[in-house]
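[1] the following comprises the amino acid sequence and a computationally predicted model.
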Amino acid sequence: MQDTQITAAPVPARNPRRWVILGVICLAQLVVLLDNTVLNLAIPALTEDLGASTTDIQWMINAYALVQSGLLLTAGSLSDRYGRKKALITGLVAFGLCSTAAAFSASSGQLIAARAGMGIGGALLMTTTLAVIMQVFDGEELPKAIGMWGAVSSLGFAGGPLVGGVLLAHFWWGSIFLINIPVALIGGLAVAKLVPESKNPLGKRPDLVGAVLSTVGMVGVVFAIISGPEHGWTSVSVLVSALVGLASLTAFVRWELHVPAPMLDMSFFRNRRFNGAVAGGILVAFGMAGSLFLLTQHLQLVLNYSPLEAGLRMAPLALTIVGLNLAGVGAKVLPKLGAAGTITSGMTLLAGGLAAVATVGGSLGYSGMLVGLVLMGSGIALAMRPEWANAIMGSIPPEKAGVGAGVQGTITEFGGGLGVAVLGAVLNSRFAALLPATVGGRHGRGSLHEALAADPSEDVQEQVRDAFASGVGTSQLIGAAAVFAGGLLAGLLLHRAARAEAAAAETSAVPAGDKAAA
């Protein structure tokens, strides 16, 4: 009998510049995430220079998140269809141009419009950065690359107050946008030269109906979440927005189930691993974003630190994340605990840090808060973004990496927006309930500044500050509970998914004859 020689399929050569590409990708991601938090510290300067009202300020902050969250799924789908390199360059150009417009805005309306434009660029960047990593890296290098991307993402999320505080201490408010311009320019040139083009080889015509329905749905729901604390959850504008958003998302799901080439394949939700990451991720983003929002207020309005002082005092959070990631703690723990155990452990540490800030941050001052910041940083470094991204992207085919990254980004934006709105509403409700009678009424629905201005007497001022501090602490405890619940839920679902995958692998490994004999 003639011997048959079996030739193994050639292994595709890895891109020799893949780590340089990762550096460019991480830089772009860092700038996008810094803009999620950096503007909060510039509120006093914007109020003075542009004569911005409270409503204007809210729209300056929310226009970016609203547009970005609404377009994430669409941006991911378009990058899969037309090319992720093209989408990445387009996002960098849009982000750079709109950052320039924001820096030199002469009115509140101009700044709001510029921030909305930055949201478009941010949506393209958030979906394509992770998708490009999925295409450039493979094998054992892929989790390492996603881990580095996640570390930079966590640093951007936590480092915004520090960067904003330093810039605002030395320059005018427009400087927080100008730092984006060289990054966009250098990043665009580097992407054009280094990053290979990739797209879905089976890509069909765009799902325009799905894109419109998902965008309208996400914008409607997020707008209702953002506007609820200001206008009241039962106001006409909030209810109409929520109903339109939910109806559009329902129509989107029904459409995607029946259209031949869906933008978001609903079969993803049959994957237990995917569902675990989605469910837990929303709750974790809820507690994390909402609590960081409260943390900046705690430092500035309760402990009376300036923006720069507040930013510097949040530095231990960012430094802990960077230090533990550079030490590879998450990578060392993951093989021992598995994805489920690592995520649960990290979220437990994060929840403990938030609870420490809420319980001892006020009575012990900054020394008590420092313990909480270190615990928070440890939890984030252990299990925050890398594991969520691995859990989600590992459940999705590589050719749909853009949509997968859109889902991951949508979870973060949706959960974060919900956390800021709900925990902010808890803060306002608790604050109003504890205010002394002389500054109650309409002042209870306003800000700490308005309540302090209502009665200048020293005793009342102290009661007002105590009421605000109590509201912040209560909200932070709720955020801690959400993070803890999210970690437990995700850990449980991911553990079940791992057991099911292991059982399926064992079944498929049994020879056919053994199965028949059994």
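    Cool, got the structure.

[2] CA only for contacts and neighbour counts going forward, please
    Noted.

[3] please enumerate residues in contact with stretch 317-326?
    With Cα atoms under 8 Å, 6 or more residues apart in numbering as the test, stretch 317-326 has contacts from 148, 151, 154-155, 158-159, 330, 373-374, 376-378, 380-382.

[4] mind listing the helices for the stretch 351-500 of the chain?
    366-383, 385-393, 401-434, 448-454, 458-509 (DSSP state H, counting those that start in this stretch).

[5] so for residue 298, which of those helices sits nearest?
    Across these, residue 298 has its closest neighbour in helix 458-509 (6.8 Å, Cα to Cα).

[6] the inter-axis angle of that closest one versus helix 366-383?
    20 degrees (axes from the mean of the first three to the mean of the last three Cα atoms, to 10 degrees).

[7] ok, now which ones touch the residue sitting nearest the centre point of the chain?
    The chain has residue 412 as the residue nearest its centroid, 3.6 Å off, counting by Cα atoms, centre = their mean. Taking Cα under 8 Å, 6+ apart, we find residue 412 in contact with 281, 282, 285.

[8] that one and residue 425, how far apart?
    With distances taken as Cα to Cα, to the nearest Å, residue 412 is found 20 Å from residue 425.

[9] now do stretch 146-156: everything it contacts.
    Residues contacting stretch 146-156 (Cα under 8 Å, 6+ apart): 22, 26, 29-31, 33-34, 130, 133, 318, 321-322, 325, 380-381, 384-387, 389-390.

[10] try it again with 6 Å
    26, 30, 33, 34, 318, 385, 386 (Cα atoms under 6 Å, 6 or more residues apart in numbering).

[11] pasting the second one now:
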Amino acid sequence: MSFFMIGLDATIVNVAIPRIQHALHATVNDMVWVNSAYALCYAVPLIAAGRLGDRVGPKRVLLAGLGGFTLASLTCAVAPGPGVLIAARAVQGLSAALIAPQTMALIVHMFPADRRGRPLGVWGAVGGASMAAGPLAGGLIVATLGWRGIFLVNVPVGAAGWLAAARLVPDRRPLTHHQLDLWDTVLSGAGLFAVVFAVQSGGLYHWGTVAGPLTVGWIIALGLGCLGVFVLRQHRNPGEPLMPLRLFRNRDFSAASAAGGAMGCAMGGLFLPLMIYVQGTLRHPPLEAGTVTVPMFVLSAVAARGAGRWSDRADPRLPAAAGFALLVAGTGSLVMLLRPGTSLWALLPSLLIAGAGIGLVSAPLARIATSTLEPGLVGVASGVFSTARQIGGAFGGAATGAVLQAAVGANTTSATRAALLFPVAMLLIGLACCALVTGQDRTGGRATG
């Protein structure tokens, strides 16, 4: 319930943007920040949130995130102006960051490695279903309840999820008391915020001045500097670093995280040019444009469950590599099909192939990333894995946006084809990362909880 809700809120708002702007007398910049505030505050604290779950217990962090998300959703629903709405969306994002790593970590703690594929398959299916439901649910709710309804429905769902988690989720707590290092948390948060903000919003400022002498380039440099100091502190920390660098000595985790980042880049770069093509070249209205991706994500949800069962019976590298191969085939065939006058039905086979690929990748990658780790690192590993995908999505969206802007003089079809070559390249990198996985399972099939 919690993972579905935070995934849904990443996409459901897009349909309601025109209504929100009119009702709250908001500017276009305000509307950009309604989505950016959520995305930024979701991506930035994931590492710290994952480590927090390791140190105080994932159930406690999950409940805190669910409570915060529910209250923030209620605030969004009653927001009197764009400022309150943006602030509440930021709190939603922070709460989502507390939730996301715990959903994956709890599965790892509750199931032994040889039976973990199926529940991770359900987890991946929920992610696909939330993306499929976003455009349709948003359109239906806005048409019947108004734009405030898209936030209001989270309140009963969040409350029910909180009660169910409090009663049903096992309370796994660490055996020793841990504390988060304040400076490490600030450095990682500031560095990630600066980099993700610059990548997401650079186009808004034409990659130039943001305010006074502060430019997008300086913000990126500041973010990278903070991250460099953060990594140095982790290297020199003999005790309990926020992000133990020994994580990256685990070849399976590193390869799976890199593949997850490439997957995030590809997904972040796929849908913007596709929607521009469907609406700009084929002249379909926004609701039809959003609906064309629904079969893709429905098949993704079905394939994710199958991938989970497959990875329990066989090497999880196989479904992950097959998924990337299908994504390359589906996205590559889209590049070949795009031309003026193409029917939406002609695009459907390619989208379905890509949807099956999305479903096959998610659960096996998550299993590869966590199956060879010691229990005390599962939470932070989940946070790093999720961060790689989120930041990858931000870079993917920015990269394809830059390609589209550079191709302004060309026709829409040529610009879209050029932009879609970037996701294809990222998917090939993800496929290559699957070849680096060792496939060794040092847990011996034992539960890690």
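    Thanks, I have it. None of these values were measured; they are calculated from a predicted model.

[12] any idea what the TM-score is?
    Once superposed, the chains reach a TM-score of 0.91 (TM-score structural alignment, normalised by the length of the second structure), with 437 aligned residues with a Cα RMSD of 2.2 Å.

[13] hmm, which of the contacts of stretch 317-326 of the first structure are the buried ones?
    148, 151, 154-155, 158-159, 330, 373-374, 376-378, 380-382 (16 or more other Cα atoms under 10 Å).

[14] one step back: and the contacts of stretch 146-156 of the first structure as a markdown table, adding neighbour count and secondary structure?
    Converted to a markdown table, these look like this (neighbours: other Cα atoms under 10 Å; DSSP: H, G, I helix; E, B strand; the rest coil):
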| residue | neighbour count | secondary structure |
| --- | --- | --- |
| 26 | 24 | helix |
| 30 | 24 | helix |
| 33 | 21 | helix |
| 34 | 24 | helix |
| 318 | 25 | helix |
| 385 | 24 | helix |
| 386 | 26 | helix |
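
[15] now which residue in the second structure aligns to the residue nearest to the centre of the first structure?
    In the second structure, the residue matched to residue 412 of the first structure (TM-score structural alignment) is residue 389.

[16] what segments of the stretch 1-150 of the second structure are helices?
    Under DSSP H, counting those that start in this stretch, the stretch 1-150 of the second structure gives helices at 2-11, 13-24, 28-43, 46-56, 58-77, 82-110, 117-145, 149-152.

[17] how about a markdown table for the ones you listed, with distance to residue 164 of the second structure added?
    Converted to a markdown table, the helices of the stretch 1-150 of the second structure look like this (distance: least, Cα to Cα, whole Å):
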| stretch | distance to residue 164 of the second structure |
| --- | --- |
| helix 2-11 | 10 |
| helix 13-24 | 26 |
| helix 28-43 | 23 |
| helix 46-56 | 19 |
| helix 58-77 | 10 |
| helix 82-110 | 14 |
| helix 117-145 | 17 |
| helix 149-152 | 19 |
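
[18] the alignment partner in the first structure of residue 426 of the second structure: how many residues sit nearby?
    For residue 426 of the second structure, the aligned residue in the first structure is residue 482 (criterion: TM-score structural alignment). The number of residues packed near residue 482 of the first structure is 23, by other Cα atoms under 10 Å.

[19] OK, contacts around residue 482 of the first structure?
    By Cα under 6 Å, 6+ apart, residue 482 of the first structure lies in contact with 283, 287.

[20] how much space separates it from residue 286 of the first structure?
    Distance from residue 482 of the first structure to residue 286 of the first structure, by Cα to Cα: 7 Å.

[21] next one: residue 493 of the first structure
    18 Å.

[22] the two: which has the busier surroundings?
    When residue 493 of the first structure and residue 286 are compared for neighbours, residue 286 comes out ahead with 29 against 20, by other Cα under 10 Å.

[23] next up, the contacts around the alignment partner in the second structure of that one.
    Taking TM-score structural alignment, residue 286 of the first structure has residue 265 as its aligned residue in the second structure. Residue 265 of the second structure is in contact with 392, 393, 396, counting by Cα under 6 Å, 6+ apart.

[24] what of residue 131 of the first structure?
    Contacts of residue 131 of the first structure by Cα under 6 Å, 6+ apart are 401, 402.

[25] now with 8 Å, please.
    So residue 131 of the first structure contacts 84, 401, 402, 404, 405 (Cα under 8 Å, 6+ apart).

[26] returning to that earlier point: most tightly packed of the helices of the stretch 1-150 of the second structure?
    Across these, averaging neighbours per residue (mean count of other Cα atoms under 10 Å) puts helix 46-56 on top, at a mean of 27.

[27] report the angle between that one and helix 82-110.
    With the same axes, to 10 degrees as the basis, helix 46-56 of the second structure and helix 82-110 are set at 50 degrees to each other.

[28] picking that back up, separation between the match of residue 286 of the first structure and residue 426 of the second structure?
    7 Å.

[29] repeat for residue 130 of the second structure
    In terms of Cα to Cα, residue 130 of the second structure sits 23 Å off from residue 426 of the second structure.

[30] repeat for residue 98 of the second structure
    Taken as Cα to Cα, the span from residue 98 of the second structure to residue 426 of the second structure is 28 Å.

[31] please apply the same query to residue 335 of the second structure.
    Residue 335 of the second structure is 15 Å from residue 426 of the second structure, by Cα to Cα.

[32] now the helices for the stretch 201-350 of the second structure?
    Going by DSSP H, counting those that start in this stretch, the stretch 201-350 of the second structure shows helices at 216-236, 251-276, 286-291, 294-313, 317-337, 344-370.

[33] skip the chain neighbours and tell me the closest residue to the equivalent of residue 88 of the first structure over in the second structure.
    Aligned by TM-score structural alignment, residue 88 of the first structure pairs with residue 62 of the second structure. Excluding the flanking residues, the one nearest residue 62 of the second structure by Cα to Cα, 6 or more residues apart in numbering is residue 99, at 5.0 Å.
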